[in-house]
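Student: Sharing a sequence plus its predicted fold:
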Amino acid sequence: MEALFATVTGFLAASGLYLALRGRTFPVVVGLTLLSYAVNLFLFSTGGLTTNGAAVMQDGVTHYADPLPQALVLTAIVIGFAMTAFSVILAMRVRGDQGSDQVNDQRAEESKEEKS
């Protein structure tokens, strides 16, 4: 189970990094989202993969899940959603202003050369 979990986390991180380094804005946004999913899985795995464990500590229960990584992941999900929404809005704004969704757009460099 741990090997599968680590493999999926690594695959998400590698895919997210690959997409984040692309030249267009939509793959960059998807790459950042995949990277945030990989970080969430990593944070969740820091508490250990517990099966059939109580979610809350109770009297007489000795086998329980660690609640701290779960709280961190819940917070990271909210922050990741806000970051994704901001990235999409920023990408739409840049596309509207420049007329292109290329990250390294030649038009911006050409306009700087024409002004000087």
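Tutor: Sure, I can see it. Residues are numbered from 1 along each chain as shown.
Student: Could you use CA atoms for every contact and neighbour count after this?
Tutor: OK.
Student: longest helix anywhere in the chain?
Tutor: helix 67-98 (DSSP state H).
Student: Show the subsequent helix or strand relative to it.
Tutor: Where DSSP states H and E defines the elements, the next helix or strand beyond helix 67-98 is helix 106-115.
Student: Use this one as the comparison:
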Amino acid sequence: MELLLILIIGLLHAGGLYMLLRRSMFKMIIGLILLGNGVNLLIFLLGRLTKGHPPVIDGNAKIFSEIYADPLPQALILTAIVIGFGLQSFAIILIKRVYQVLGTDDLDELNSTDEEI
């Protein structure tokens, strides 16, 4: 299971970096989404996968007898998903506005200073 997640994380990072290096701003956003999902899976994997054990520990227990799920990585991932969604929605609206004004989403054409807006 963990080896499969490692391969998926590697593919998401490789695909995200490849899409970030493209000239289109739309493909750049897709790359950011892929990288964000890869990082979320990486944090989830580093938090140790445990199946079937909730992160709730009995109040009367003096020592931890069973392996339990760590709630901190889950909270970090939830926060990262919310922040990533806000960033992605802002970037999509920004790209839509740039495309409406300039008529292109090619980064090489947007980088030139030959024409005034």
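Tutor: Okay, I see it. Just so you know, these numbers come straight off a predicted model, no measurement behind them.
Student: Give the aligned range of the longest helix of the first structure in the second structure.
Tutor: Alignment of helix 67-98 of the first structure against the second structure: residues 71-102, by TM-score structural alignment.
Student: and that stretch, which residues are buried?
Tutor: 73, 77, 80, 84, 88, 91, 95-96 (16 or more other CA atoms under 10 Å).
Student: got it, and stretch 5-25 of the second structure?
Tutor: 9-10, 12-17, 19-20, 25.
Student: how about the spatially most central residue of the second structure, what does it touch?
Tutor: Centroid-nearest residue in the second structure, with CA atoms, centre = their mean: Gly36, separated by 1.1 Å. Gly36 of the second structure makes contacts with Gly84, as judged by CA atoms under 8 Å, 6 or more residues apart in numbering.
Student: what separates it from Val56 of the second structure, distance-wise?
Tutor: 28 Å (CA to CA, to the nearest Å).
Student: got it, and Thr50 of the second structure?
Tutor: 13 Å.
Student: which residues are common contacts for these two?
Tutor: Common neighbours of Thr50 of the second structure and Val56 (CA under 8 Å, 6+ apart) are Tyr68.
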